[in-house]
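Participant: Give me the fold of what follows.
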Amino acid sequence: MRQALHRLDIPTHGKGLVMFTDAVRRWVAETGIETGLLTIWCRHTSASLTVQENADPTVREDIKRFFEALVPEAPGRYIHDDEGSDDMPAHLRSMLTQTQLSIPVADGQPVLGTWQGLYLFEHRRQPHRRQLILHLIGD
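Facilitator: As a prediction, the model looks like this:
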């Protein structure tokens, strides 16, 4: 049994989904681990992770609009606004999504469906540089 650990920095351009599938595929292949379990951890409380449709960009736009309606930025609605009016909504959105993914690895690649991609979901308006930790264990 072997393990590998890696930090992946993802630049964002404000709210929305940023695909990072290719970077993960490259790193998994570089480890030489053929079969195992990949854990991806987001080190932030105002961004999250998702596995989602990678072919039609309107899916990502609909997801973004849904979360805007579900957890709106509304001045005076939230007590916590230390970093602006999008601060507390970003925390709530990350609570409703995931900050960790577990993905099987087979034949040296993450096992994803035909139309699945790995995305960082940025919940803040301003661009950020987000850190993901990738941990792979296997043979």
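Participant: use CA for all of it now, contacts and neighbours both
Facilitator: Fine.
Participant: For this protein, which segments count as strands?
Facilitator: Along the chain, counting by DSSP state E, strands occupy 2-11, 16-19, 36-42, 47-53, 100-106, 109-110, 116-122, 129-138.
Participant: export those strands to JSON lines and tack on mean neighbour count and distance to residue 70?
Facilitator: Listed next are the strands of the chain as JSON lines, based on neighbours: other C-alpha atoms under 10 Å; distance: least, C-alpha to C-alpha, whole Å:
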{"stretch": "strand 2-11", "mean neighbour count": "14", "distance to residue 70": "25"}
{"stretch": "strand 16-19", "mean neighbour count": "20", "distance to residue 70": "15"}
{"stretch": "strand 36-42", "mean neighbour count": "20", "distance to residue 70": "22"}
{"stretch": "strand 47-53", "mean neighbour count": "21", "distance to residue 70": "16"}
{"stretch": "strand 100-106", "mean neighbour count": "17", "distance to residue 70": "22"}
{"stretch": "strand 109-110", "mean neighbour count": "21", "distance to residue 70": "31"}
{"stretch": "strand 116-122", "mean neighbour count": "22", "distance to residue 70": "15"}
{"stretch": "strand 129-138", "mean neighbour count": "18", "distance to residue 70": "23"}
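Participant: Another for comparison:
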Amino acid sequence: MTHYQKVLTIPSTPKSFVKITSQITSIVTQSGIQTGLCTLFLRHTSASLVIQENADPDVLIDLANFLAKLVPEDGKYIHSAEGADDMPAHIRTALTHTSEQIPIMRGSLVLGTWQGIYLWEHRQHRYNRELVVHVSGD
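Facilitator: Below is the predicted model of the structure:
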């Protein structure tokens, strides 16, 4: 079994989705692995990863609006050391994912036709987010 790792630095924009599918696809190609698994791990507690609709941007808007209603920023949170958006961002990350696993078949990610991989920034500021991409297989 072969292992291949790369760490990406992904600049985010405030409260947005950053499509990273092509970057991950490129790393899988570089790995040379034909059959295996691609594991993604985001090294942060106030941003997350989602595999979601990649054709209609309204889906992402609706997701963001729903999560904003579910976890409001004007809640009475105890933790506010980094600002009013900090604790809600932690809760939103806990409700979503900081890791994803995607099978690899014939050298390609086995994503559905309408699936894209996104980094979801939950904070109101820009950050450089670190994503560990680990590809393993044959």
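Participant: Tell me how the two chains score on TM-score.
Facilitator: The TM-score (TM-score structural alignment, normalised by the length of structure 2) is 0.98; 138 aligned residues with a C-alpha RMSD of 0.8 Å.
Participant: still on that earlier bit, now the strands of structure 1 as a markdown table including distance to residue 80 of structure 1?
Facilitator: Conversion of these to a markdown table gives the following (distance: least, C-alpha to C-alpha, whole Å):
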| stretch | distance to residue 80 of structure 1 |
| --- | --- |
| strand 2-11 | 25 |
| strand 16-19 | 22 |
| strand 36-42 | 22 |
| strand 47-53 | 17 |
| strand 100-106 | 24 |
| strand 109-110 | 38 |
| strand 116-122 | 19 |
| strand 129-138 | 22 |
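Participant: Among those, which comes closest to residue 61 of structure 1?
Facilitator: strand 16-19 (7.8 Å; C-alpha to C-alpha).
Participant: on average, how far is the closest one from the matching bit in structure 2?
Facilitator: Its aligned residues in structure 2 lie a mean 1.1 Å from strand 16-19 of structure 1 after superposition (mean C-alpha distance after the TM-score superposition for structure 1).
Participant: distance of the closest residue to residue 41 of structure 2 other than its chain neighbours from residue 65 of structure 2?
Facilitator: Leaving aside its sequence neighbours, residue 41 of structure 2 sits nearest to residue 99 (C-alpha to C-alpha, 6 or more residues apart in numbering; 4.4 Å). Residue 99 of structure 2 sits 22 Å away from residue 65 of structure 2, going by C-alpha to C-alpha, to the nearest Å.
Participant: which part of structure 2 lines up with stretch 54-73 of structure 1?
Facilitator: Aligned using TM-score structural alignment, stretch 54-73 of structure 1 spans residues 54-73 in structure 2.
Participant: Need the residues that contact the matching stretch.
Facilitator: 17, 52-53, 84-85, 88, 91-92, 114-116 (C-alpha atoms under 8 Å, 6 or more residues apart in numbering).
Participant: Which single one of the residues you listed is nearest to residue 5 of structure 2?
Facilitator: Checking the contacts of stretch 54-73 of structure 2 one by one against residue 5 of structure 2 (C-alpha to C-alpha), the nearest turns out to be residue 116, at 20.6 Å.
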